[in-house]
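> Pasted the sequence and its predicted model underneath.
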Amino acid sequence: MSAIELGGGVSWVHECFAETDGHIHVSVYLVDAPEGAILIDAGSFHHRQRLSDRIRDATAGRGIGAIILSHSDYPHSGNIPSFRADWGDFEIVASCGDPELQGLPYARRTRIGDVADVLGRRFAVLDPPLADRNHTTWVYDESSRTLFVADGFGTLHAPGACDIDWGRIPKDGRAEGVHEFHAQTLPWLRYADPDRVMGALHTILERHPPAWIAPIHGPPIAEADVDRYMQDLGNALARIAEHHRR
């Protein structure tokens, strides 16, 4: 499967692996900027060769000119050394103000609230309500109105649904896939107030309305499907919290 175009110069590149009760994506996204190709996250080293081949194909062999990291654990940054060996000393935009603490002393620091110009394209740097590390950031591409998110907004899916966006996943498995992903991946949600989490998410979507939500661990969610996803997510968070209270 080659890169899948979402529009506005953004393409989805992904692999999947088996997880309890379904498959889970490890996605990266290519953004076509005036001064080169930007990669959102670097992916897991387990998928290094396949991701590299697809990126090379999608960029006509030119590779990438920058990476923007959501955070620096291995499923998100594991391929940086090999990609730098393949495509040179490209810019790395870190997900925090102290990249040296992430083992990336050569990366450009970012801070919540910044608007970062990367290869001639503007990204708003956002504080994520759904994350598994405290140094995580989300970014919003102003040109395409794409909201890149980690680690929330994922969905476990059946093996045959690896290459389709969220709205085309069979309805009978969608809501449960949203619940199972968040229950397995973000254990702190059992202690969280679902209404406060959903309120923070709605605020971000109101301030940065997405044509696409682009999760690292799920299929992209089109604008027409965002309300349905948010309803499933709200129900999932309520179930997770209620299960813990029992």
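All right, it came through fine. Numbers count the residues shown, from 1 in each chain.

> C-alpha from now on. contacts and neighbour counts both.
Will do.

> who's in contact with Leu6?
Residues in contact with Leu6 (CA atoms under 8 Å, 6 or more residues apart in numbering) are Trp12, Trp212.

> What are the buried residues along the helix or strand hosting it?
Element membership for Leu6 (DSSP states H and E) is strand 4-7. Neighbour-count burial for strand 4-7 flags Ile4, Leu6 (criterion: 16 or more other CA atoms under 10 Å).

> same thing with stretch 25-40?
Along stretch 25-40, the positions that meet the burial threshold by neighbour count (16+ other CA under 10 Å) are 25-33, 36-40.

> okay, among the residues you listed, which ones form the most distant pair?
Using CA to CA, the buried residues of stretch 25-40 span at most 25.6 Å, a distance reached by His25 and Gly36.

> show me where the protein has helices.
For the chain, the helices defined by DSSP state H cover 48-58, 74-77, 80-87, 171-185, 194-207, 226-245.

> got the ones you listed as a markdown table, with distance to Ala94 columns?
Output for the helices of the chain, formatted as a markdown table (distance: least, CA to CA, whole Å):
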| stretch | distance to Ala94 |
| --- | --- |
| helix 48-58 | 20 |
| helix 74-77 | 10 |
| helix 80-87 | 12 |
| helix 171-185 | 22 |
| helix 194-207 | 21 |
| helix 226-245 | 28 |
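
> OK, contacts around Glu91?
Glu91 is in contact with Gly65, Ala66, Ile67, Ala107, Arg108, counting by CA under 8 Å, 6+ apart.

> Over to Val13?
Taking CA under 8 Å, 6+ apart, one finds Ser2, Ala3, Ile4, Ser27, Val28, Tyr29, Leu30, Leu51, Arg54, Ile55 in contact with Val13.

> Out of those, the closest to Gly120 would be?
Among the contacts of Val13, and counting by CA to CA, the member closest to Gly120 is Leu30, at 14.4 Å.

> I'd like to know how far the closest one sits from Arg62.
Distance of Leu30 to Arg62, computed by CA to CA, to the nearest Å: 12 Å.

> Counting by contacts, list what the lengthiest strand in the chain packs against.
Scanning the chain for the strand with the most residues, using DSSP state E, yields strand 22-33. Contacts defined by 3 or more CA pairs under 8 Å, 6 or more residues apart in numbering; DSSP states H and E place strand 22-33 against strand 10-19, strand 36-40.

> So Leu186 sits against Phe153, correct?
No. Counting by CA atoms under 8 Å, Leu186 does not reach Phe153; the two are 10.9 Å apart.

> and the comparison structure, right after this:
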Amino acid sequence: MITTGGTAARRPEPGAGFTMPASVVEIATGLYAVGGGIPAETSISWISEGLRGWVPFQCYVFLGEREALVLDSGLGLHRQCIAEGLDRLLAGRGAPRLLVSRWEPDAMVNLPWLVDRYRIREVLSLGGINPLDFFDGFDAAAVQSNARTQAAPADLVTIAPGDRLTVEDFELEVINPSLRLLLTTWFYERRSRSLFTADSFGFLPNPFSPWPWVARPQAQDVTPQVVEHALVQKFDWLCGAYCDSLIEDLQQLATKFDIERLCPTFGATIEGRAAVEQVFSSTVEALQCLSGQSRRRALADFDWATALSPQAVLRPADLRPIVIPRIAV
């Protein structure tokens, strides 16, 4: 155990004469985070500004004696280190299953080569969306079609909220949270008392290295202001929104499940019952604050008078090419 500044990272114990690569961090017995990190100052719209260090991106592995389940796929940028970690973890076991929390690039971009490299035959994914959402059926059909194309020859197995998935001693319950984008799923694993939250609660970096990280934050690390800033980066529509149902859903989750750990797809894993309670409390307060705010207009700072003045007319000689940086995921 390495503990520094209220955060901790666990490396798996050496076994059979070898050690795990740096891309593998043991979260709990038989539960691993595998991935890498990107510099926290990287300009990505949904990563909180002002972070220092690295933002971890990871998939999670549930490892039994004979079976294994991989949750999400990590970034394409980290393909090599993910392969090194999974090669070591999955050695000597049968083909794992792959569980997808959401069909977005940072969660499923590595799906094709994972299926090929590890002979994955089952990809588990949410098969529909909430009927109260306006695109019921259409979005789900499009996603399923894309999944079949990406995952062939693996079979796509539909899961639904309330389903329970087992991997030997592990049992994951499928959750349809309110704090989400369409077709996003959370999972609660009972043995490790871990809540897997997809793209929520990923606001803590690894301050030391570009690898997955287990954080034990103090209250000042997860204040309502910290959570509010992170929420606005990802869910800017929360400003001025009716958040009572989101708050009620979070409170019900905290009551229903015995949660000792939050495991997002990106950002550090948050460990400790007190830390989890602080995150939920700060999130509730942040949502209450956001619901009372007005949504900022995209052109709020645009100077129309200057833009429409005769002097603002562009000549061909004034035009310059725009270079847009590309970030591999």
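Perfect, I can see it now. What you see is a predicted model; the values in this text were computed from it and never measured.

> After superposition, what's the TM-score here?
Superposed pair, TM-score by TM-score structural alignment, normalised by the length of structure 1: 0.84. Supporting alignment: 244 aligned residues with a CA RMSD of 2.8 Å.

> Among the helices and strands packed on strand 22-33 of structure 1, which comes closest to Leu237 of structure 1?
Leu237 of structure 1 lies closest to strand 10-19 among those, at 19.8 Å (CA to CA).

> May I see the buried residues of that closest one?
Within strand 10-19 of structure 1, the residues that count as buried by 16+ other CA under 10 Å are Val10, Ser11, Trp12, Val13, His14, Glu15, Cys16.

> The fourth one maps to what in structure 2?
So the one you mean is Val13 of structure 1. By TM-score structural alignment, Val13 of structure 1 lines up with Val34 in structure 2.

> so what's that match closest to, chain neighbours aside?
Nearest residue to Val34 of structure 2 in three dimensions, chain neighbours excluded: Val24, at 4.6 Å (CA to CA, 6 or more residues apart in numbering).

> how near is that neighbour to Leu69 of structure 2?
According to CA to CA, Val24 of structure 2 stands 15 Å off from Leu69 of structure 2.

> what's the answer for Arg295 of structure 2, then?
41 Å.

> ditto for Leu114 of structure 2
Here Leu114 of structure 2 is placed at a distance of 12 Å from Leu69 of structure 2 (CA to CA).

> One more: Leu111 of structure 2?
13 Å.

> what does Ile270 of structure 2 give?
21 Å.

> same thing with Leu51 of structure 2?
On the measure of CA to CA, Leu51 of structure 2 and Leu69 of structure 2 end up 31 Å apart.

> mind listing what the aligned partner of the residue nearest to Val34 of structure 2 in structure 1 touches?
Using TM-score structural alignment as the criterion, the counterpart of Val24 of structure 2 in structure 1 is Ala3. By CA under 8 Å, 6+ apart, the contact set of Ala3 of structure 1 is Ser11, Trp12, Val13, His14, Arg54, Ile55, Ala58.

> Widest-spaced pair of those?
Going by CA to CA, the pair spanning these furthest: His14 and Ala58, at 12.6 Å.

> Hmm, Val222 of structure 2 is touching Ser282, no?
Yes. Between Val222 of structure 2 and Ser282 there is a contact under CA under 8 Å: 6.9 Å.

> Against structure 2, what's the mean shift for the strand holding Leu6 of structure 1, could you check?
Strand 4-7 of structure 1, aligned to structure 2 and superposed, deviates on average by 1.6 Å (mean CA distance after the TM-score superposition for structure 1).

> so who does the aligned partner of His217 of structure 1 in structure 2 touch?
Under the alignment (TM-score structural alignment), His217 of structure 1 maps onto Phe266 of structure 2. Residues in contact with Phe266 of structure 2 (CA under 8 Å, 6+ apart) are Val55, Pro56, Phe57, Gln58, Ala198, Asp199, Gly202.

> Val125 of structure 1 -> structure 2?
In structure 2, the residue matched to Val125 of structure 1 (TM-score structural alignment) is Val174.

> can I assume that match is in contact with Thr166?
No. At 11.2 Å, Val174 of structure 2 does not count as touching Thr166 under the criterion of CA under 8 Å.

> higher neighbour count, the two?
Val174 (21 against 14; other CA atoms under 10 Å).

> Aligned against structure 2, show me the partner of Glu180 of structure 1.
The equivalent of Glu180 of structure 1 in structure 2 is His229 (alignment by TM-score structural alignment).

> if I look at that match, how far off is Asp106 of structure 2?
Taken as CA to CA, the span from His229 of structure 2 to Asp106 of structure 2 is 21 Å.

> got it, and Gln233 of structure 2?
Distance, Gln233 of structure 2 to Asp106 of structure 2, using CA to CA: 16 Å.

> Ile82 of structure 2 now?
To Asp106 of structure 2, Ile82 of structure 2 is 13 Å away according to CA to CA.

> Compute the number of surrounding residues for Gln49 of structure 1.
With other CA under 10 Å as criterion, Gln49 of structure 1 counts 12.

> That one matches what in structure 2?
Counting by TM-score structural alignment, Gln49 of structure 1 corresponds to Gln80 in structure 2.

> quick revisit: how about the helices of structure 1, which one is nearest His135 of structure 1?
Among those, the nearest to His135 of structure 1 by CA to CA is helix 74-77 (12.5 Å).

> And that closest one against structure 2, how far off on average?
Mean deviation for helix 74-77 of structure 1: 0.6 Å (mean CA distance after the TM-score superposition for structure 1).
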